[in-house]
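> Here is a sequence together with a model predicted from it:
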Amino acid sequence: MTSTHNIHNTRIRYVRYVALGDSQTEGVGDGDDTTGLRGWADRLAEQLAHHDSGLQYANLAVRGRLAGQVRSEQLAPALALRPDLATVVAGVNDLLRPRFDADEVAGHLEAAFAALTAQGARVATMTFPDVGRVAPLARPLAPRVVALNARIREAARRHGVAVADIEVQPAATDPRLWSTDRLHTSPLGHARIAAAVAQALDLPGSDDTWTHPLPAPDRPTAGGWRAGAAELRWAAAFLGPWALRRLRGRSSGDGRTAKRPTLLPVHQN
């Protein structure tokens, strides 16, 4: 293990944190491409740096990437950075494709788990919430989510990987934790994911408050025809363009590279 121990206690001190993944890890939904993306991985790095100012952090995630692409494009660069902490989160883009094989997707994730832990890194991952509870039109995907999450837990158990088990928390599908596209979490959602991963890693100051429900909304949730109209607006604004890109063989990540490909000190927000 490349991590060192603080001389004052027994907690592990992480020096090099590398994040692998897709848009969620890149930070889409938390900031924008003009002012910059923050995201849960940045927030986790900030928490780590609060306790260890010498932390260096790299984020190799690129939006639109499938699990196999995360493995083929990001794993080797991640290993070259020799992290003592790594997060590997991918699979949602695979879930949305017409052809989906939970074993294949989990196999790519497990290959990353195996390679990183074999090199001595502490690794964390997460399960995914039921997207159908966020976007009703996506309800047919529920069995895929359940199948992938089960395999993620199994692969993580085999390699001693920490799991932020987001699937089992009802609060994870609160609409206020999601951006207007319902494909990415909002800043509040990213903050909760960071807290979930921190608890899975047993970081100082972490607890289960990320599982707590949000206060009741000021306004009741729309129902009936208003809810149906909202679904149609969402489909036109977000689902349609996403499907069109798929038909054209394009991705939101085409031409993009990692926002933070090298290890750098963490800027505290």
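Done, it's in.

> contacts, neighbours, all on C-alpha from now
OK.

> Mind jotting down where the strands sit in this structure?
With DSSP state E as the criterion, the chain has strands at 4-5, 12-13, 16-21, 31-32, 36-37, 56-59, 85-89, 122-126, 162-164, 260-265.

> any chance of these in CSV, plus mean neighbour count?
Shown next, in CSV, are these (neighbours: other Cα atoms under 10 Å):
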stretch, mean neighbour count
strand 4-5, 12
strand 12-13, 18
strand 16-21, 27
strand 31-32, 12
strand 36-37, 15
strand 56-59, 26
strand 85-89, 26
strand 122-126, 24
strand 162-164, 21
strand 260-265, 16
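
> right, and the ones you listed - which one's nearest residue 222?
Taking Cα to Cα, strand 31-32 is the member of the strands of the chain nearest to residue 222, at 26.9 Å.

> Give me the contacts around the closest one.
Here strand 31-32 makes contact (Cα atoms under 8 Å, 6 or more residues apart in numbering) with 37-39, 187.

> putting a second one here so we can go through both:
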Amino acid sequence: MHTNPTHTSLVAVGDSFTEGMSDLLPDGSYRGWADVLAGRMAARTPGFRYANLAVRGKLIGQIVEEQIDLAAAMRPDVITLVGGLNDTLRPKCDMGRVRGLLTEAVERLAPSCKQLVLMRSPGRQGPVLERFRPRMEELFACVDDLAERHGALVVDLYGVPSLADPRMWDVDRLHLTAEGHRRVAEAVWQTLGYEAEDTEWRTPMPPSAPPGWLERRTADVRFTRRHLLPWIGRRLTGRSSGDGRPAKRPDLLPYEEPIVQIIQE
């Protein structure tokens, strides 16, 4: 049942998924589902405030250390927390530690806001996902348990048909396109109790002709060279794509639509 609530502030916590990769704007910055959601909420509530503390590549331990206290101190109406998935994709992952850190995050955030929102993240189909699926499902079981114990909402995107479509994912095969982020924003919007703007967000896109063998192999080679090998290199050297990168919106300030300047080639 939709309640059409009025929220005055939102703080988003997490990694690249919440930062907005790969919803690329013309000026080279990222938008993402959290920005889309904040824009909708601001349109309903004058003076609405928004902060996004998410930074790409962050593990759940880094999210707890760098973002949780900041988010809790802001005491917003709504906090979204999505984290731990980067941990599950590491070759060596201590799921007991991940569950413990996620529990710590929820226990510190839930009392500091009116509504905490957690998520069962989406995942495209493919051999990489299948390898890590047991860890992901263990993470999501923890999310469900924590939500029940602390009164959090869960946005369940795992296994949603529309978000399993490869066309919803960027060429790096890890991050959603603009359309994917829009659908995530719609899912969170409805979970918070707002009246649906898109009742068909779960519905898959119309089918298209599958790519030919040569096109698939070319895409695989491009993906391996541009994304997979650099990702492996960072794992082997202990580096992260978010090292030294600040949060995109570190302060809880009135939301304004970004002025996007198109970069001239």
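Structure received. Note that the structure is a prediction, hence the values are computed from the model and not measured.

> TM-score for these two?
Once superposed, chain against chain, the TM-score is 0.89 (TM-score structural alignment, normalised by the length of structure 2); 257 aligned residues with a Cα RMSD of 2.2 Å.

> sorry, back to before: of the contacts of strand 31-32 of structure 1 - the most surrounded one?
Neighbour counts for these peak at residue 39, which has 26 neighbours (criterion: other Cα atoms under 10 Å).

> And that one? What does it align with in structure 2?
Residue pairing (TM-score structural alignment): residue 39 of structure 1 is matched to residue 32 of structure 2.

> can you pull the contacts of that match?
Contacts of residue 32 of structure 2 by Cα under 8 Å, 6+ apart are 17-23, 178, 181-182.

> change it to 7 Å
Residues in contact with residue 32 of structure 2 (Cα atoms under 7 Å, 6 or more residues apart in numbering) are 18-21, 23, 181.

> Equivalent analysis for residue 101 of structure 2, please.
Shown in contact with residue 101 of structure 2 (Cα under 7 Å, 6+ apart): 60-61.

> and if we set it to 8 Å?
Taking Cα under 8 Å, 6+ apart as the test, what residue 101 of structure 2 contacts is 60-61, 64.

> Type out the PyMOL command that picks the buried ones from these.
This is the PyMOL syntax for the buried subset of those, where burial follows 16 or more other Cα atoms under 10 Å:
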select buried, resi 60+61+64
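
> Which one of the contacts of residue 101 of structure 2 is nearest to residue 138 of structure 2?
Looking across the contacts of residue 101 of structure 2 and measuring by Cα to Cα, the closest to residue 138 of structure 2 is residue 60, at 14.6 Å.

> Distance of that closest one relative to residue 106 of structure 2?
Residue 60 of structure 2 sits 12 Å away from residue 106 of structure 2, going by Cα to Cα, to the nearest Å.

> nearest to residue 100 of structure 2, of the contacts of residue 32 of structure 2?
Distances from residue 100 of structure 2 to those, taken by Cα to Cα, are shortest for residue 18, at 21.3 Å.

> wait, isn't the closest one in contact with residue 34?
Yes - using Cα atoms under 8 Å, residue 18 of structure 2 is in contact with residue 34, at 6.2 Å.

> And residue 235 of structure 2? What does it align with in structure 1?
When structure 1 is aligned by TM-score structural alignment, the residue opposite residue 235 of structure 2 is residue 246.

> count of residues packed around its match?
15.

> ok, it - contacts?
Contacts of residue 246 of structure 1 (Cα under 8 Å, 6+ apart): none.

> List the contacts of residue 57 of structure 1.
So residue 57 of structure 1 contacts 16-18, 45, 262-266 (Cα under 8 Å, 6+ apart).

> Take the contacts of strand 31-32 of structure 1 and keep only those in helices.
Among the contacts of strand 31-32 of structure 1, DSSP state H puts 39, 187 in helices.

> Look up how far residue 57 of structure 1 lies from the counterpart of residue 173 of structure 2 in structure 1.
Using TM-score structural alignment, the equivalent of residue 173 of structure 2 in structure 1 is residue 182. Taking Cα to Cα as the measure, residue 182 of structure 1 falls 28 Å from residue 57 of structure 1.

> now residue 154 of structure 1
In this view, residue 154 of structure 1 and residue 57 of structure 1 are 28 Å apart by Cα to Cα.

> One more: residue 136 of structure 1?
37 Å.

> just to revisit the earlier point, neighbour count for residue 18 and residue 34 of structure 2, which is higher?
Taking neighbours as other Cα under 10 Å, residue 18 of structure 2 and residue 34 compare with residue 34 leading, 27 against 24.

> My guess is that one contacts residue 14. True?
No - contact status for residue 34 of structure 2 versus residue 14: not in contact, 10.6 Å apart, counting by Cα under 8 Å.

> aligned partner of residue 210 of structure 1 in structure 2?
Checking TM-score structural alignment: residue 210 of structure 1 goes with residue 201.

> Same check on residue 165 of structure 1?
Here residue 165 of structure 1 is matched to residue 156 in structure 2, going by TM-score structural alignment.

> Nearest residue to that match in space, ignoring adjacent ones along the chain?
Counting by Cα to Cα, 6 or more residues apart in numbering, the nearest residue to residue 156 of structure 2 once its immediate chain neighbours are dropped is residue 120, at 4.8 Å.

> quick one: contacts for that neighbour?
Counting by Cα under 8 Å, 6+ apart, residue 120 of structure 2 touches 140, 143, 154-158.
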